[in-house]
Each structure stands twice: as structure tokens, then as C-alpha cells.
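J.: need a structure here:
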Amino acid sequence: MKPWNLTRIRPAIGVVIDDRRIAMSVVASTPRRRREIAQDVRECQGEALDVVLKRMLAPWVDGEDGKPRRRKIWVQVGIPENQVFQASVPMSVANRNLSAQSLFLEAVQATNLRAEDHVFDLKKIDVARRSLSIISACRREVVTGMIDAFGQAGAQIAAAEPAPTALLRLALQQRRTSRSVTLCMRFFLGPRRALALMSFGSYPLFWQVFDLPAGGEEEAVRSAYSTLWLLWRRHGVKVAIGAVHLHGRPDLALSAQREAFQKQAGAEVIRSPGPDYDLVSIARGIAMADPLLEDVELDLARRFRPAVPIREIFPWTEACLQGVLIAGVSLFLYAAAADVQTSFRHAKTQSAAFLWMGDDQQAKLDAEMKGLEEQITFASGFSKSRIAWTSQLRTIAADTPDGTTISMLAGDADVEIHGVATKSKEKKQLVVQFNTPLPDDGSIPPHIDKFLSTLREEPLVLQHFPNINVSGLQTGTAGKVKKITYRVDFLPKARAGAAKGS
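T.: All right, here's what the predicted structure looks like:
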């Protein structure tokens, strides 16, 4: 196994130790996401703690040649909840200036405990405009014993935090709650035991470990819920529980428990498959922290941690990757700049042929350009507004009845140019005079009405002349043939008028 490689950036080792076993989890940033890359669980009965730790950490402590590394590796340790005292104390005028030791004695309210025999960590948070002090304590000999054991195994402790804090961190990373929900009650279920935890954001306030008897899991969870709810009421902070989370043991339905929670607390009940209440999940949650770069919630080994050299917290791999990215972008920009420079030189060479055009020629060029623009405007306007007379006359001739002749034809169409003002309205019309032979009885032939109706339905004619009027009906003779003469006016819509005949 090669634990240290470039595809696993900044590995973090989390270890948790209980009375019989040691669990380890290694988390690293991979190309996809930060995830667990290794885990191990070993029994420690009958062997010294440092011996088991040295054997477990050997792949990470030793180099590729099998020899120990010059620098000790950093390890994050979880302290079991039965070895940690955790409490949240409401702050008042009387105790707001007390030290962590004094707050510990106030919370414990026992005379057989000495503050000097414990190590503390204190965090102050605000809940609904009420200050709370979260105090965590552990016996000094437990922390110092772990530091010595890991030191003999070739490691040094970066942080030592309570195990419930690690489970809370892992639960928050697996499923984020709404930002408006800050106070939550969480139950981490295990095979035989479970952990009930009251949390505010990422801070654990207090917890309780309880048994999970087979067949009585729902009653045990409800009892732990009532206990935590009463403890929270004693704080005097009027903040309702926003959500109740049930983690782990997906084999338990807990359907009745969910309804009871929602009825009793009025909060949303969320069922999650993990994390479980076991050593591996705790070790994984501990490894998810980064105490060398960020401040963890509760650290009982804070005062014992040596100064961290800059070379151990500097992100060498990230810096190399970003340097490669910057170099690639720089090469791309350099190539683009070279193309622009080449285009500029080519344009400068072409413009050198027109050096004879000085600044005094600019006015003349502007005048010529304006004249060309006007010509283009007139040509465009003529092309858009002109009437295709050939098509118009061909359509009219095709509809004209047999024997009918045209005795007069006149058409006008001024050019309409958009954006150019004219003194008068544009003139557009077509006037055609027809001569149609009459029968011997002198009646008007019916095909004249049909002819006019056909003209009024021609799309090509209606495109420019939607109004067609008939006027000037006269009868006469041409030799021995009787005829009727009539005039048809083709007009645009703007000059529409009442028809003078049909």
C-alpha cells in the first residue's frame, strides 16, 4: 500500500480509542471529493497502547524505504464520551467572567473533583440573544497518556475532541439542514447502544448515552428525547427545537416514533441512514476536521499541541496545481497577444501605402462617405418601394375579357425613401381605360362585373393597389359596333375613397 501519492491530497488520520478497540480512518482530498481512503479496527486487549498504535500507523509513519520519517505525522484523536464531561452553562452577570475551571466546578457541583486534574476547552455562543458557555473537560492523565502513546508510535496529536463532536460533524457533512434551523436533537443509533445529542449549529451542547434493547428501541429513544428536552428547558432559553434527526440503523422503521416526535415537539423528524454510533464512524468524523488550518469546535489537547511549522500546513500540492494552471493560462494569453501583434503589424504595413493622405484629407473623405451613404439610401429606398409595372400589367391583361381593348393607360409611383423628408405626399396610382363591345340589344355584358371582381382579388395587384374604383361609364359606337367605355382607377390604401361605379 502506498498511502502518500499525488492523487490523495492532504491525508488526515482520525483515531478513536475505547476500552477494548482502536479504530482509525484516513480521509484525503481526491480528484472528485474529500473522502475516506482507508480504515482499520484492531483489538488492544493484552497489549500496550503504543505497540498497537505503532503497528496500526506503520504504513503512514514509515517512508517508502520502510524507515520512519524524520517528521512525526499529525493525528487527530477522539476521546470516548464516557471519559468527557460536557455541559452548557447559561451566562449571567455573576458568572460571565469566571474561568473554565470555575465554570466546570459550578456545572459539576461536586467537592470530590479537583479542577487541576482536568484539562478544559471552553466555547461561548449566543442563542436567541442569550449567551451560553459550552465547557468540555477530561482527566489530564487521559490526554497526556494519549500524547505519550502516539509520540512513541511516531505521531503527534493535532487535536483531541469528544467523540460526539465527530459524529455531529459527519452528520452535518452528509446532510445539511436548513440555515433557519439551528437547534437540533440528534440520535445516533448503534447495534446495542445509542447517543442522544442536543446541538446548536456545529456545537454539541450536551448528550446522553443510552441502551437500545431489542424490541424496545422506540421506547428508549422517546425516553432519551424527554431527558434532553428537560435539560434544555433548564437553560431558560426560549428557542424551539427545529428538527429531530434519527441517524443509523436503517433496519429500524421507527414509524410510530416519528409521529410521536412530531406530535410532542412540533418539529420535523428526519430519518438518515447514517452515521451509525460506532467507532469507525467516529474516527471518520474526526478525520474530516482540519485542526492545523481551522479551529475545531472543542479541542482538549489545544494547550499541548506544539507549534506547527509552515512547511507542514503550506498546501504544496494545491500550489503546484495552481502554478501549472497559471502557466497554461499565461501561455494561452501569450499566444493570443502574439496573434494580435501580428495583425497589428500587417495593418500597419497596409496603411503605409496611404501615407500621402494626411489629416487635411479627412474632411474630404467624410464628405465622400456621406455622399455614398446617401446614394445607398436612395438605391435601397427605390428597390423597396418601386412597383413592378411589368408584372402588374401582365396580370391585368390576363384577366381582361376577350374583345376588350385598352384605349388609355397611365401610371405614377414616386420613390419612398425611409428617413428622407419630402415636401408632399408620394403619388402612386394606375389608371386604365377599357373598351368592351356591346351585344345587339345594347345591354352591359356580365363578364365586365366578373372581370372587375377578378381584379379585386389579385394578390399581386392588391399588394400596391388595394382600392380599385370604376368610373366614366359611356356607351358609343366604333363603326357599326356598339361599345362601352369605362375607366378603372387603381389606388393605394392611403388614397382610399368611395367607389364611383362597379
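J.: all contacts plus neighbour counts: C-alpha atoms, from now on.
T.: Fine.
J.: tell me the buried residues in the helix ranked longest in the chain?
T.: Counting residues, the longest helix in the chain under DSSP state H turns out to be helix 316-351. Residues of helix 316-351 classed as buried: none (neighbour count, 16 or more other CA atoms under 10 Å).
J.: before we move on, what about stretch 121-132?
T.: 121, 122, 131, 132.
J.: what does that stretch contact?
T.: 88-91, 100, 133-137, 237-239, 297-300, 302 (CA atoms under 8 Å, 6 or more residues apart in numbering).
J.: return the list of helices and strands in contact with the helix or strand that comes right after the longest helix of the chain.
T.: Moving toward the C-terminus from helix 316-351, the next helix or strand (DSSP states H and E) is helix 362-385. Based on contacts counted as 3 or more CA pairs under 8 Å, 6 or more residues apart in numbering; DSSP states H and E, there is no element that helix 362-385 packs against.
J.: contacts for whichever helix or strand comes after helix 362-385?
T.: Later in the chain than helix 362-385, the nearest helix or strand by DSSP H and E is helix 389-399. Helix 389-399 is contacted from outside by 451, 454, 455, 460, 461, using CA under 8 Å, 6+ apart.
J.: can we see that at 7 Å?
T.: 451, 454, 460, 461 (CA atoms under 7 Å, 6 or more residues apart in numbering).
J.: now for the residues you listed: which two are most distant?
T.: 451 and 460 (15.6 Å; CA to CA).
J.: would you point out which residue is most central in the protein?
T.: Central residue of the chain (CA atoms, centre = their mean): residue 176, 15.8 Å from the mean position.
J.: that one in helix, strand or coil?
T.: Here residue 176 is recorded as coil under DSSP: H, G, I helix; E, B strand; the rest coil.
J.: how close does it sit to residue 248?
T.: 16 Å (CA to CA, to the nearest Å).
J.: measure residue 306 to residue 147 for me?
T.: Using CA to CA, residue 306 is found at 11 Å from residue 147.
J.: more crowded one of the two?
T.: residue 147 (21 against 10; other CA atoms under 10 Å).
J.: ok, that one - contacts?
T.: 156, 157.
J.: and it, how far from residue 155?
T.: 9 Å.
J.: now swap in residue 165 and tell me
T.: Applying CA to CA to residue 165 and residue 155 gives a distance of 22 Å.
J.: now do residue 310
T.: Taking CA to CA, one finds residue 310 at 18 Å from residue 155.
J.: could you do residue 258 as well?
T.: Taken as CA to CA, the span from residue 258 to residue 155 is 44 Å.
J.: and residue 242, by the same measure?
T.: With CA to CA as the criterion, residue 242 and residue 155 are 41 Å apart.
J.: next up, for comparison:
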Amino acid sequence: MKALLTRLAVQNEIGLAIGEREIAVSQVAATPLGRVEVVQDRAAFEPGGLAEALEKLLAKHFTRRDLERARVSVGLPALRVFFSTRPIQERNLQASPEILLHEVLQSPTLIVDDMVVDLIKSKVGFRPLASIVSCHKKYLSGVLAALQSCGIVPTRAEPSPCALLREAVRRYHPPRNSRGFLRVFLGRGQGLAVLMAAPDMPLMWRPFDLPGEGEAEAVLATVASMRILGSYCGLDSEVDAVLIHGRADLGGLADELGANPGLQGLQILHHGGPGMDAADVATGLARGLRSGSEAFNLIRSFGGRTSFRDLFPWGQAAFQVAVLLAATSWLNVQLRAHRAEAEAVRAEDAKYPWAAKSSAEKLLGEKKMLEEKAAAIRAFVETRIPWTSYTHDLSDRLPADLTLVLFQGYQELELIGGRSNGKPKRSLTLRLNAPIPRTGAMPQEIDAFLQILRDDPLLKRDFPKIELGDLRWRQNGVNPATADFSVACHPLESGASKPKP
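T.: Okay, the predicted model is just below:
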């Protein structure tokens, strides 16, 4: 599985942690599934045997071609490196790293030319700081010679605590709103305390011995001294948390330190890793830097290997290519849809070849005329009264004793364009006759029919105002006498309410 991931890797990173008596190697492959550690190993060596031990260790896992293609980062032991952070004045913002190192050490016996120096400038709040790291050229040249004998030209050489700190930051974040805290790394017989001013900004570190029976006392003494020295490194706030990493066997160490009166008020957390171990340092080196972060590089002045492949932002390029492909695919789908619509429109236009012979002005005139006709028809249909509905409705509601003589409906057409002076007039007139009884009384069917009309939903909608017109007595020869009457139906006048029944 590891061999397959190595073949699928877009980029291989190798980390070499060099200690005083031990070296460790780690390889992290950047695969489509993410970063995966595929190699981790270590080996001990005697003084003067670094090159031989390094060659044996690397030959177990890599070929010369693998080492030439991979990016190799080297970690130097903390005891071989000087590190300090100091506030700098505005006049020294452009000073060289050698000048700042000389001002920090203030030693007349130190020859700065014998040192390799690297510098990172930063800010804590509004205070400019300079983080300086240096080591002897003689020691670094010996390490580079041992690497060169194995065919390695490293891309970066930094202090081992930086790689260890980077691995701890990746796994565990400090408490929220913490402005100053300590990370303490524990190992077998030794430890390392790092003073932090930001989630990933070290101000100072100090190695310390870790005896077998007095771990708590050693950590307590180191934490106390680091809290005192914080102000000299530019930390303008108190240390409010301690994060302990490594030595999972010391599970009660956090509680023991928390019970000490000198650490009252500090938040103390204990995490299983990474510890003060060469393997964890190598893993931190192999995982590389986060995007946009800075790191020390003591071989910067040596002209270490910096190829185009190392400088090119592969991650950003891959992301932008993916976005470009997705946008191109979406645009291609939209283009196909528009082309299909255009083809359908052209096919529809082909059915009317005569339209191609007419001018655009003529077609627009015809279109305007048709729109006016359609508007007139629409207005007529929406406002006209369906008289056939009334004839059917009244024939169903007409009593058997009444005879409908006249059905007269009137509706004034609504003018298009708003030229009418008011609402169009409309009315419905009915003329009926009813037989008069022998008693000569007025027929009751008239009142009953008026009530039927007032309850008719169709009339309520269009002609809710119903009135009885003229009423006449008619006698014609031998025929029985009849009562002729008319009913006038009108719509409500604007602003008037419907009459109550």
C-alpha cells in the first residue's frame, strides 16, 4: 500500500532529524487522498560516523533517483543552534542578521563571520520583533558534506524545535484568547520548553534535563524561569497556559502541576504527542510548511537547491485549474443549450419564407396591429356579458304560471384606449304576463318571481339592482284577464352598496 501511495504521489517530502547520537528519517507523500507518511525509521551513530550511518539508513528506503527528485529538509539539534527573539528599534528594521546577532549576543570574543545566521521579522501587536537563529559554519558544513556524500542537496535546514513545534501546532491548538503560553515537549531524559506569543510564533526555547523520578520538579522549574524571561523577548502579556506534549505515561503530570501554588491560574493541558523525539521531528520536517508561513533556513546563504519545481505553487495551480475546468464545463453546457434553442428558432423561421422578404419596419407595424386587435378581443371577452347563460338560467327559474314575453339585454361596448367618459352602460329588461285570479286580486306569482330573481347568483353578480316596472291589467275578449309587468335589472352604481334582501 505504501509503495502504491508513493507512486501516486504528486510530491515527496523527506525529513531528516539529526541529533547528537541519532538520526531519524520520515517521508510524506502528497497523494490524491492527502498527505500520508510512508516511511519512518531511525539509526544511532557514533561521533564522526554521521555520513556512514546516514548512507545506510537512506539506502534501506530510497534510491539515488528518489533522493534527487524529493525535497529534503534537515533539522539541526537545539544544542547546536542559538535562537532568540528581541524587540527591535525602528532604526534597526533594515539591519542585517549579522548586526542584529552581534547586538543580541554582545560578546567581544564571538566572531560573527564564523556563524551562519537567518532572520525572521514579525510583530506582536504593534511591536516589531526579530527572531534570530544561528549555528557554527564548521558544524553545518560537516552536516552538508555528509548529505552530499549520499547525493542529497537539501532545500532547507532549520532547528529541530521549529519542526517539532510545527507538528504540535498542526495537531493541537492553544486555548482560545490566549496571548502568551508555553509548549513543553517531553522525551526520555530530556525536554524542551518553547515560549509562544501566537499560535505558531516561538519567542524562545530552552532544553532541560528530565530525570527519571523528578519530572514534575524539572518542568515546574523550567516553566517558572520561562515566565520570567518572557518580557525580554517582547512578550507584553502574562503566560496563561501550559501545553505539555509527549510522555503519555506521565498522565497525572498536569494535575500535579496544577496543584502547585506557583502555577495557580494557569490552564495546563497534557497531550500524547508529539514528544521530544527524533521521529516526531522528522515527521514535522517532512510535512513541510503551511501555505503562506515562514521558516528559518540556515543554508539560504549556501545557495541550496531551489528549483522551479520547488518554487512553483502546485497547490494553487491545481485549484485554479480545477476551477477553470468546472467553469468551462458549465459554460459548454450553457452554450449547447443556447445553440439548440437557436436551431429551433431557425427551423421555425424556415416555415415562413415570406417573412424574409418583408422589411423589419413592415413586420413591426403588423405586429403592433395584431397586438391591438388581440387587446381589443381580450377586453371584449373579459367584459362582455354571456346572455345565453341568462336565457338558460331564467328558463329554469321561470314559474309555470308566468309567461316570458320579452328578454332584452343591453351592453355598451368598452372603448379601447381609455377614450370613454365613464363605465359602459348595461341593463336587462324582462316583460312577463301572469293570469289574474277570478277574485281580481293581484297575482302572487309576481312577488314570488321578483324574489327568485333577487336570489339568483348570476343576477347578483352582474345586475344586483332589480326593480318592478309598469304593471298593467289586460282583458282581451273571451280570454281570461292577465297582468302584464316588466322587470328592470341594473348594475350597482359606483360607490353604492348592494341592497339588502
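J.: filter the buried residues of stretch 121-132 of structure 1 down to the ones in strands?
T.: 121, 122, 131, 132 (DSSP state E).
J.: now for these, which pair is the farthest apart?
T.: Farthest pair in these (CA to CA) is 121 and 131. Separation: 16.5 Å.
J.: just checking, residue 496 of structure 1 touches residue 468?
T.: No: using CA atoms under 7 Å, residue 496 of structure 1 is not in contact with residue 468, being 8.8 Å away.
J.: neighbour count: the two, which is higher?
T.: Shown here are residue 496 of structure 1 and residue 468; by other CA under 10 Å, residue 468 has more neighbours (25 against 14).
J.: aligned partner of that one in structure 2?
T.: In structure 2, residue 468 of structure 1 lines up with residue 464, judged by TM-score structural alignment.
J.: what's the spacing between its match and residue 427 of structure 2?
T.: Relative to residue 427 of structure 2, and taking CA to CA, residue 464 of structure 2 is found at 11 Å.
J.: spit out the residues that contact these two alike.
T.: Joint contacts of residue 464 of structure 2 and residue 427 (CA under 7 Å, 6+ apart) are residue 490.
J.: what residue of structure 2 matches up with residue 44 of structure 1?
T.: So residue 44 of structure 1 corresponds to residue 44, using TM-score structural alignment.
J.: using the three-state scheme, assign residue 269 of structure 2.
T.: With three-state DSSP as the criterion, residue 269 of structure 2 reads strand.
J.: tally of neighbours for the nearest residue in space to it that is not next to it in sequence?
T.: Among residues not flanking residue 269 of structure 2 along the chain, residue 243 sits closest, at 4.9 Å (CA to CA, 6 or more residues apart in numbering). Other residues near residue 243 of structure 2 come to 22 when the count uses other CA under 10 Å.
J.: residue 243 of structure 2 in helix, strand or coil?
T.: strand.
J.: got the contact list for it?
T.: Per CA under 7 Å, 6+ apart, neighbours of residue 243 of structure 2: 182, 183, 184, 268, 269, 270.
J.: report the inter-axis angle for the helix or strand where the third one lies versus strand 267-271.
T.: Using DSSP H and E, the element containing residue 184 of structure 2 is strand 181-186. With axes from the mean of the first three to the mean of the last three CA atoms, to 10 degrees applied, the angle from strand 181-186 of structure 2 to strand 267-271 works out at 30 degrees.
J.: which ones are touching residue 316 of structure 1?
T.: Applying CA under 7 Å, 6+ apart, no residues contact residue 316 of structure 1.
J.: can you tell me how far it sits from residue 206 of structure 1?
T.: Distance from residue 316 of structure 1 to residue 206 of structure 1, by CA to CA: 39 Å.
J.: same thing with residue 38 of structure 1?
T.: 31 Å.
J.: surely residue 286 of structure 2 touches residue 29?
T.: No: using CA under 7 Å, residue 286 of structure 2 is not in contact with residue 29, being 8.8 Å away.
J.: overlap in contacts, those two.
T.: residue 13.
J.: ok, how many other residues are close to residue 163 of structure 2?
T.: Under the criterion other CA under 10 Å, the count of neighbours that residue 163 of structure 2 has is 28.
J.: the equivalent of it over in structure 1: which element?
T.: By TM-score structural alignment, residue 163 of structure 2 lines up with residue 166 in structure 1. According to DSSP H and E, residue 166 of structure 1 maps onto helix 163-174.
J.: okay, buried residues for that helix please.
T.: 163, 164, 165, 166, 167, 168, 169, 170, 171.
J.: and if you look at stretch 102-119 of structure 2?
T.: 112, 115, 116, 117, 118, 119.
J.: which one among these gets closest to residue 334 of structure 2?
T.: residue 119 (53.1 Å).
J.: that closest one maps to what in structure 1?
T.: By TM-score structural alignment, residue 119 of structure 2 lines up with residue 122.
J.: what of residue 84 of structure 2?
T.: So residue 84 of structure 2 corresponds to residue 87, using TM-score structural alignment.
J.: for residue 3 of structure 1, which non-adjacent residue is spatially closest?
T.: Residue 3 of structure 1 sits nearest to residue 60 (CA to CA, 6+ apart), 6.5 Å away.
J.: just give me the mean distance for the helix or strand containing the one you found relative to structure 2.
T.: For residue 60 of structure 1, the host element (DSSP H and E) is helix 49-61. Overlaying structure 2 shows helix 49-61 of structure 1 at a mean distance of 3.3 Å from the equivalent residues (mean CA distance after the TM-score superposition for structure 1).
J.: what is the burial count for residue 259 of structure 2?
T.: Neighbours around residue 259 of structure 2, by other CA under 10 Å: 10.
J.: let me fix that, I meant to ask about residue 202 of structure 2.
T.: Residue 202 of structure 2: 22 neighbours (other CA under 10 Å).
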